[in-house]
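**Q** fold the following.
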Amino acid sequence: MVTINNARKILQRVDTLPLYLHAYAFHLNMRLERVLPADLLDIASENNLRGVKIHVLDGERFSLGNMDDKELSAFGDKARRLNLDIHIETSASDKASIDEAVAIALKTGATSVRFYPRYEGNLRDVLSIIANDIAYVRETYQDSGLTFTIEQHEDLKSHELVSLVKESEMESLSLLFDFANMINANEHPIDALKTMAPHITQVHIKDALIVKEQGGLGHKACISGQGDMPFKALLTHLICLGDDEPQVTAYGLEEEVDYYAPVFRFEDEDDNPWIPYRQMSETPLPENHLLDARLRKEKEDAINQINHVRNVLQQIKQEANHLLNH
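**A** Got it, this is the predicted structure:
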């Protein structure tokens, strides 16, 4: 909610919010190699975005993970020509995954690496493994010049992630707040944001419908503006984080229509619940005769989300202006 206290912050920040194209908005097209990493740079540039967030596997045979050093350098050169920042993402926290993501980041001139853990086991054991993974990142890469974010990704609760970051004592590690991923940990967006707020520096923007399941909650991602996420309230809170300077330095536009994530944490769980293994995120492909239309729609949805977010930001700006001028 816009208030007199935060209205000036909003007016100072809202028109220069660092919006990034997120590769998952083109997930199906990239899985079928219809959109490739270099194409994302063109799309980001055409839409006046600050940069791109791209996974090491996006683009399949043509992914960053499959590029040689010369190709990675060329990708980075193109981004710099277009004045675009690069953030690299990986969907694990183990040594091999981190090493790969960091190597790609350094070879492309990226500035940040996102990771999230995917371990099965009782909560305390899982948290211990993750803490060891983070210790490896700190010991090996804290002087790399990169920043690192750990994303809430459906299985860990907000306070558990905050503890991991605080206990790491790693200055370059912070949290990436996703608009919907807390749902599956049986949390709600505003509550999760308030818990994580001191440590959030990056964001994934999307919308989703909350799906009530046996003993918990799932979410189904949908067109931004058509879901259950408090879209405007979340953006308002996030814009206002940081006293003198904006705390959030990157907002990824991650439209992911039809992605579904099941319940991971339950209302009646004990204090050391079982955390099930989760696969990497994937949206189902339609049947062949529907494929071309679905791929076209995915591209349209991605561009429409950029416009929707900008429209919501203008609404927030208007509310701030109204408060200060009345």
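**Q** going forward, measure contacts and count neighbours with C-alpha atoms only.
**A** Fine.
**Q** wait, what's in contact with residue 9?
**A** Contact analysis of residue 9 by Cα atoms under 8 Å, 6 or more residues apart in numbering lists 239, 240.
**Q** if you set the cut-off to 7 Å instead, what comes out?
**A** By Cα atoms under 7 Å, 6 or more residues apart in numbering, the contact set of residue 9 is residue 240.
**Q** residue 309 looks like it's in a strand, true?
**A** No - going by DSSP: H, G, I helix; E, B strand; the rest coil, the assignment for residue 309 is helix, not a strand.
**Q** what about it, distance to residue 234?
**A** 12 Å (Cα to Cα, to the nearest Å).
**Q** second input sequence below; structure requested for side-by-side comparison:
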Amino acid sequence: MKWGLTVYGTVFDMGIHPQSGRQPITPKELIDMAAVRGLEGIEIPDRILREHDPDTVAAYAQDKGMFINIASGGFDAAHLKEALELGERVGAVTVRTVVGGAKFGGDRRHMAGTWQPFLHDILTGFQAAVETAERTGVNLAVENHQDLASEELLWLCDRIGSDRFGITLDTGNPLATAEEPVSFFRRVAPFVKNVHLKDYWVYGSEEGYRLVRCPMGQGVVPFAELIRILSEAQPDVTLSLEHGALEARHVRVLEEDYWTEYPGRSASQLTRLMRFIQDHVKEQGDWRTPYEKGEPPEAIAAYERDQLETGLAYMTSLIRRTRVS
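**A** Here you go, the predicted structure:
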């Protein structure tokens, strides 16, 4: 396993958010930030990487002993081919992409009657792009970005059938598609190429529950079990710290129409999910982030930095335990 750092989760501090008032972090700065914290790699958006000479970035990362993953997006084959070719130039391990479609909190209600055609469009785009992944030797890995459920991720992997295609596992997001995390981890583990280490607090609501960002190790995600599963299934996987978004994700599982366009789920699956929520839920408290409270950019950036340092401390302890075992 190799451990790294993403830019998402610190979008104000790293100048990614348009309201931050800061210049975006450079690849070199992100590499240095990861290196000084004893990490082994980075994941950086392709739009930032394109603003810098890829050969220079590749040489700098190699000199520091750092892996590079690229954060891209969509399922347009031409765009993904460009990202994969950029990945080849910088020596990237994986290009991660997201497909969208669902709203925050796994809400598909607006896509009633159109979700299945949407999935087939995704499949077509990935099937075309994976040829470039195989040629370049760079993985293409779709993320569970609060949109695709495990059933659909496995369907894509089965239909594409390439060793260069797989999954970027976001550890916090199974709950956004109404899935108990450990069950999700086990199901997708054979196809995981890359991991985003994200944690959440869970706050109850009349409609279901809210996922609220928190430092890694302070929320509900069972990281020790995750590492045990991945140690067996994907011992060479890359894992990068990524704190959650600045807006809570409301997962309305207690509303009947929430399940619009979802795969059929068994009673036992729903029981495991709701038991997990019941065991971890916070019923009271102000769950809003500084961003949701309308605080100024510097206050939001400071909040992100504090959570990053707390999460990194936990991540460092997890790395030590993993290497000892």
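**Q** so where do the helices sit in the stretch 51-200 of structure 2?
**A** 54-64, 77-90, 115-136, 150-160, 181-188 (DSSP state H, counting those that start in this stretch).
**Q** what comes up buried for the first one?
**A** Looking back up the chat, that one is helix 54-64 of structure 2. The neighbour-count check on helix 54-64 of structure 2 (16 or more other Cα atoms under 10 Å) flags 54, 57, 58, 60, 61 as buried.
**Q** and residue 68 of structure 2, what's its match in structure 1?
**A** Under the alignment (TM-score structural alignment), residue 68 of structure 2 pairs with residue 86 in structure 1.
**Q** hmm, that match is touching residue 50, no?
**A** No - applying Cα atoms under 7 Å, one finds residue 86 of structure 1 not in contact with residue 50, separated by 9.0 Å.
**Q** more neighbours, the two?
**A** Comparing residue 86 of structure 1 with residue 50 by neighbour count (other Cα atoms under 10 Å), the higher total belongs to residue 86, at 25 against 21.
**Q** ok, the residue nearest the centre of structure 1 - contacts?
**A** In structure 1, the residue lying closest to the centroid (Cα atoms, centre = their mean) is residue 204, at 3.3 Å. Counting by Cα under 7 Å, 6+ apart, residue 204 of structure 1 touches 177, 178, 179, 251, 252, 253, 254.
**Q** closest to residue 317 of structure 1 out of the residues you listed?
**A** Distance to residue 317 of structure 1 across the contacts of residue 204 of structure 1 (Cα to Cα) is lowest for residue 251, with 17.1 Å.
**Q** which of residue 309 and residue 234 of structure 1 has more neighbours?
**A** Set residue 309 of structure 1 next to residue 234 and count neighbours by other Cα under 10 Å: residue 309 wins out with 20 against 16.
**Q** so what corresponds to that one in structure 2?
**A** Per TM-score structural alignment, residue 309 of structure 1 is aligned with residue 315.
**Q** how far away is its match from residue 222 of structure 2?
**A** As judged by Cα to Cα, residue 315 of structure 2 and residue 222 of structure 2 stand 13 Å apart.
**Q** give me the neighbour count for residue 182 of structure 2.
**A** Neighbourhood size, residue 182 of structure 2 [other Cα under 10 Å]: 17.
**Q** then the one 10 residues further on?
**A** Residue neighbour count, defined by other Cα under 10 Å, stands at 22 for residue 192 of structure 2.
**Q** same deal with residue 298 of structure 2?
**A** By other Cα under 10 Å, 14 other residues sit near residue 298 of structure 2.
**Q** counterpart of it over in structure 1?
**A** Checking TM-score structural alignment: residue 298 of structure 2 goes with residue 292.
**Q** so which strand or helix has its match?
**A** Using DSSP states H and E, residue 292 of structure 1 sits in helix 288-325.
**Q** lovely, talk soon.
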